[in-house]
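**Student:** no FASTA, just this:
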């Protein structure tokens, strides 16, 4: 059985090795993180500035 969870913002199923963590420690799916980096650069949860280079799996 595959284990994963639904990403709460865009309701995407994310498997254990796919979430990206920002410097402010929040988890994102890759498409949502790319959207944030391209638009507001602000974390959806706390407004912290998010950069693609700061993110890690």
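**Tutor:** Here it is on my side, so go on. Quantities reported herein were computed from a predicted structural model and do not represent experimental measurements.

**Student:** contacts, neighbours, all on C-alpha from now
**Tutor:** Will do.

**Student:** From residue 21, how far out is residue 13?
**Tutor:** 16 Å (C-alpha to C-alpha, to the nearest Å).

**Student:** Neighbour count: these two, which is higher?
**Tutor:** residue 21 (18 against 15; other C-alpha atoms under 10 Å).

**Student:** another structure for you, compare them:
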């Protein structure tokens, strides 16, 4: 998937979720990765591996 396509998909999902503010973002930190998400929509879930 092209970078802009991923950004557009995330923006559309965020708008469809009612444009939640920053307080809706959840974060899970492990030694392997940081995972961020808003609600249960997979398009609003990002994982940043640390290794």
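**Tutor:** Here it is on my side, so go on. Bear in mind the structure is a predicted one, so any value in this text is a computation, not a measurement.

**Student:** Give me the TM-score for these two chains.
**Tutor:** In this superposition the chains share a TM-score of 0.33, using TM-score structural alignment, normalised by the length of structure 2; 32 aligned residues with a C-alpha RMSD of 3.6 Å.

**Student:** okay but residue 21 of structure 1 is in contact with residue 27, surely?
**Tutor:** Yes. Residue 21 of structure 1 is in contact with residue 27 according to C-alpha atoms under 8 Å; the separation is 4.5 Å.

**Student:** quick one, what contacts residue 28 of structure 2?
**Tutor:** 34, 35, 36 (C-alpha atoms under 8 Å, 6 or more residues apart in numbering).

**Student:** Looking at the residues you listed, spot the one nearest residue 12 of structure 2.
**Tutor:** residue 36 (17.1 Å; C-alpha to C-alpha).

**Student:** In this structure that closest one contacts residue 49, no?
**Tutor:** No. Using C-alpha under 8 Å, residue 36 of structure 2 is not in contact with residue 49, being 11.5 Å away.

**Student:** What residues sit buried inside the one helix or strand residue 34 of structure 1 maps to?
**Tutor:** Per DSSP states H and E, residue 34 of structure 1 falls inside helix 30-38. Within helix 30-38 of structure 1, the residues scored as buried using 16 or more other C-alpha atoms under 10 Å are 30, 32, 33, 36, 37.

**Student:** could these go into CSV alongside distance to residue 5 of structure 1?
**Tutor:** Shown next, in CSV, are these (distance: C-alpha to C-alpha, whole Å):
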residue, distance to residue 5 of structure 1
30, 14
32, 15
33, 17
36, 21
37, 23
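
**Student:** how close does residue 28 of structure 1 get to residue 5 of structure 1?
**Tutor:** Taking C-alpha to C-alpha, one finds residue 28 of structure 1 at 11 Å from residue 5 of structure 1.
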